[in-house]
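Peer 1: I'll drop the sequence and a predicted model, then ask my questions.
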Amino acid sequence: MAVPERPRRFSYRERPFDLRATAVFFILSALILVLVGLLARAAVDAAERRPAWVVILALGGVACALVWRRNRRRMSVSRIARRTTEALEEATATALDVLEEDDAHDGGSRVLPAGGDGRAALEGGLGEERTLVLDYAALSADGFEQAVADLCARDGCTQVQVVGGAGDLGADVVAWAPDGRRVVIQCKRYGDDNKVGSQELQRFGGTCYTVHEADVAVVVTTSDFTAPAEEYAEQCGIVCVNHEALRAWSDGLVAGPWAAVPDGGAGECV
C-alpha cells in the first residue's frame, strides 16, 4: 500500500549578515543626506539672491514627485536622474521665458525693491546699460546724510564730511564746493505728507552762517517745503532742495545746489 507523501515544510532561515551590503547602504544614505543638504542650501541662497530660482526649484520638486509616484514600483537610479534632469531643464526654460517677457513688458527700465540700505537697481531693457540709483525715501536718516555727501563728492566737492548727530546744531554735511566756498547742508528725510516748515528753516538759519560759517546753506529733503519756509529761505539765502530737485540732482540733470547761489550772492529755492 502506497503511503501519500507529505508536503515539505520549508523552515524560515534568516538572511546572514552581509558586512559589505550594510556598508554600501550606509554610504549611499550618507551621500543622499549630503546631496539633500547641498540642495537645501542652494535653494536658500537662490531665494535670497534671485527669487525666480525658487520657482525653478519648486517646479523641479513637483516634477520629481510626479515621476516618483508614477514609477515607484519600477524606477531605477538612472531613470530618476534622467527624468529629473529633463524636468529641471524644462522648468529653467520656462522661468527664463517668464523673466524675458517681464523685461520686454517693462518697455525700458524698472526700479527693483530697495534693500535694507535703500539701494535699488534701475534695470534697462534687454541689451541696455543698467545703472544704480537710490530710493532716498527708503534710506535711514544716517544713510540719507551719507547719500547726500556722496552726491557732493561726485560733483567735485572736496573735504566732504558727514557731521550730523547729537549737538550738530543743524549741520549734517559739510563740504567745500569746487569754487572754494564752504557748503553746509541740513538733511531732512521726511515722508510725502510731512513738509519742512518755517520753524525748522529758522533754527537752521540761526546757526548755518554764524556757527558753521557757511558760504552756501542748503536744506535737502525727501519731501517738500511749506510756503512760509520757502519765503524765509529766500530772505536768508538758504537753498531749498525738495524731492523733485533731489532726484534731478541725483540723475545729473542739474548742477549741485551751491550753483544756485552766485559767488557772493544770496540763495534761492530750487
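Peer 2: Cool, the structure landed. Given the structure is predicted, the values throughout are model-derived calculations rather than measurements. Numbering: from 1, shown residues only.
Peer 1: CA only for contacts and neighbour counts going forward, please
Peer 2: Noted.
Peer 1: Tell me who's in contact with Cys187.
Peer 2: 144-145, 148, 172-173, 219-221 (CA atoms under 8 Å, 6 or more residues apart in numbering).
Peer 1: Below is an additional structure, to be compared with the one above:
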Amino acid sequence: MTAPAFRKSPANRRHRFDLRSTTLFFVFLAVVVIALGFAARTVADAVERRPAWVCVLVVVGVASLVGLRRRLHVTRAARRAAAALDEAAREAADELQAPAIPPQRPVTEVAADDDDLTPEESAASYDDLTPEEFEEAIAALCERDGCSAVDVVGGAGDLGADVVAVTPDGRRIVIQCKHYGDSHRVGSQDLQRFGGTCFTVHEADVAVLVTTSDFTTPALEYAGRCGIVCVDRDLLEAWTDGTGPQPWGAALGGWAAGRGTAGAEA
C-alpha cells in the first residue's frame, strides 16, 4: 500500500523573480520623479517671473479651502438641524398618538354623583359653576334619581323652563334654575314670571324653581299659592347628597313652598 503524496502549500513555494514587473515599477517611479521635478521647476519659474500671480493663486487656493471647510460645517449644521426637526416631529407624533389623559370630572358631575360630599363641599362646587353648567348639574341630578327624557332647554326664549324631564312615576317636571349668590335671593317677581308659564305654556305636572341662594318671604308665599316647589340652597345640598327628598317627591307630600330661610323682599 503506497502512501498518498502530499502537495506543498503555496505559502511554502518560493516567489520567482519577475524582471518585467520590476522594470515597469522603476520606469513608473522615474516618470513620477520627473513629473514632480518639472512641476517644481515650473512653480519656481512662475514665482520668479510673476510673483503677483502666484500670490493670487495661493490666496484663491486658500480661500477655496476655507470655503470648502465652511461648506462642510454648514452641511453638518444643516444635517444636525434636520435631525433635530425630525426628532421633534417624531416626538410630536408620539404625543398625538399617545392615549389622551382622561379629563377631570367636572364639578357638575361631582355635585350630582358624589354621595360623600359634605353640604359645604356641595355648595362650593355649585358656586364654581356658570349658570349653564348649573342647569346641566340639575339635569344630571334628575337623571341620577330616575327621571327620563331629561332635556336642558334653557336659553333665549325658554319662557322660564331650563330643564324638563319625566319623573319616575310618569309626571312632567319643569325646572327653572337660578344661579344666584348668597346676597341675591329669589324674589316674588321671579316666581310670578315662572308661574305664568310653567303650567299654561309648558304643561308642567310638577313646577320647580331651584336656586343656589334662598327665597324671600313674598316669593315663598306666592309659590305656596301656585303650587310651585321651591328648592333653596339647603334643600339643593340635601338633594345632592341624598339626605333630602327629590323635588317631585316633595310635591307628592304636599310641600310646595320649600323650607329655605326667607326674609322680607327688598
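Peer 2: That came through fine. All of these numbers come straight from a predicted model, not from anything done at the bench.
Peer 1: ok, back up a step: take the contacts of Cys187 of structure 1 and keep only those in helices.
Peer 2: Among the contacts of Cys187 of structure 1, the ones falling in helices (DSSP state H) are 144-145, 148.
Peer 1: Output these in CSV; the columns should cover neighbour count and distance to Ala21 of structure 1.
Peer 2: Formatted as CSV, those follow (neighbours: other CA atoms under 10 Å; distance: CA to CA, whole Å):
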residue, neighbour count, distance to Ala21 of structure 1
Phe144, 24, 65
Glu145, 24, 67
Val148, 22, 68
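Peer 1: For Gly265 of structure 1, state which of those is nearest.
Peer 2: Distance to Gly265 of structure 1, by CA to CA, is smallest for Val148 among these, at 23.2 Å.
Peer 1: For Gly252 of structure 1, see how far away that closest one is.
Peer 2: Val148 of structure 1 sits 13 Å away from Gly252 of structure 1, taking CA to CA, to the nearest Å as the criterion.
Peer 1: ditto for Arg82 of structure 1
Peer 2: On the measure of CA to CA, Arg82 of structure 1 and Gly252 of structure 1 end up 54 Å apart.
Peer 1: Among the two, which residue is more densely surrounded?
Peer 2: The residue with more neighbours, out of Arg82 of structure 1 and Gly252, is Gly252; 13 against 10, by other CA atoms under 10 Å.
Peer 1: how about that one, what's its match in structure 2?
Peer 2: By TM-score structural alignment, Gly252 of structure 1 lines up with Gly242 in structure 2.
Peer 1: Distance check, that match against Asp113 of structure 2.
Peer 2: 10 Å.
Peer 1: Spit out the contact partners of the alignment partner in structure 2 of Val174 of structure 1.
Peer 2: Taking TM-score structural alignment, the alignment pairs Val174 of structure 1 with Val164 from structure 2. Residues in contact with Val164 of structure 2 (CA under 8 Å, 6+ apart) are 149-153, 172-175.
Peer 1: If you rank the residues you listed by neighbours, which is first?
Peer 2: Using other CA under 10 Å as the neighbour criterion, Ile175 leads those with 29 neighbours.
Peer 1: close enough to count as contact, that one and Ala207?
Peer 2: Yes. Counting by CA atoms under 8 Å, Ile175 of structure 2 does reach Ala207; the two are 6.0 Å apart.
Peer 1: Same list, the contacts of Cys187 of structure 1, but as TSV with distance to Arg15 of structure 1 please.
Peer 2: Converted to TSV, the contacts of Cys187 of structure 1 look like this (distance: CA to CA, whole Å):
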residue	distance to Arg15 of structure 1
Phe144	74
Glu145	76
Val148	78
Asp172	81
Val173	82
Val219	86
Val220	83
Thr221	81
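Peer 1: What is the nearest of the residues you listed to Pro228 of structure 1?
Peer 2: Val219 (14.5 Å).
Peer 1: just to revisit the earlier point, could I get the ones in helices among the contacts of Cys187 of structure 1 in TSV, plus columns for distance to Ala120 of structure 1?
Peer 2: Shown next, in TSV, are those (distance: CA to CA, whole Å):
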residue	distance to Ala120 of structure 1
Phe144	14
Glu145	17
Val148	16
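Peer 1: With adjacent residues omitted, what lies nearest to Leu88 of structure 1?
Peer 2: Gly60 (5.1 Å; CA to CA, 6 or more residues apart in numbering).
Peer 1: In contact with that neighbour, which residues?
Peer 2: Residues near Gly60 of structure 1 by CA under 8 Å, 6+ apart: 84, 87-88, 91.
Peer 1: ok, now with 7 Å
Peer 2: Each residue near Gly60 of structure 1 by CA atoms under 7 Å, 6 or more residues apart in numbering is listed here: 87-88, 91.
Peer 1: Looking at those residues, which are in helices?
Peer 2: Checking the contacts of Gly60 of structure 1 against DSSP H, those in helices are 87-88, 91.
Peer 1: of those residues, buried ones?
Peer 2: Using 16 or more other CA atoms under 10 Å as the burial test, those include 87-88, 91 as buried.
Peer 1: need the strands for the stretch 151-266 of structure 2, in chain order.
Peer 2: With DSSP state E, counting those that start in this stretch, the ranges of strands along the stretch 151-266 of structure 2 come out as 163-166, 172-178, 206-211, 228-231.
Peer 1: Looking at the ones in helices among the contacts of Cys187 of structure 1, which is nearest Thr131 of structure 1?
Peer 2: Distance to Thr131 of structure 1 across these (CA to CA) is lowest for Val148, with 18.0 Å.
Peer 1: Is it possible to get TSV of the contacts of Gly60 of structure 1 that adds distance to Asp97 of structure 1?
Peer 2: Output for those, formatted as TSV (distance: CA to CA, whole Å):
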residue	distance to Asp97 of structure 1
Ala87	15
Leu88	14
Ala91	10
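Peer 1: Surely Gly118 of structure 1 is in contact with Asp135?
Peer 2: Yes. Using CA atoms under 7 Å, Gly118 of structure 1 is in contact with Asp135, at 5.5 Å.
Peer 1: Leu96 of structure 1: which element?
Peer 2: helix 77-106 (DSSP states H and E).
Peer 1: Where in structure 2 does that helix align, residue-wise?
Peer 2: Residues of structure 2 offer no counterpart to helix 77-106 of structure 1, counting by TM-score structural alignment.
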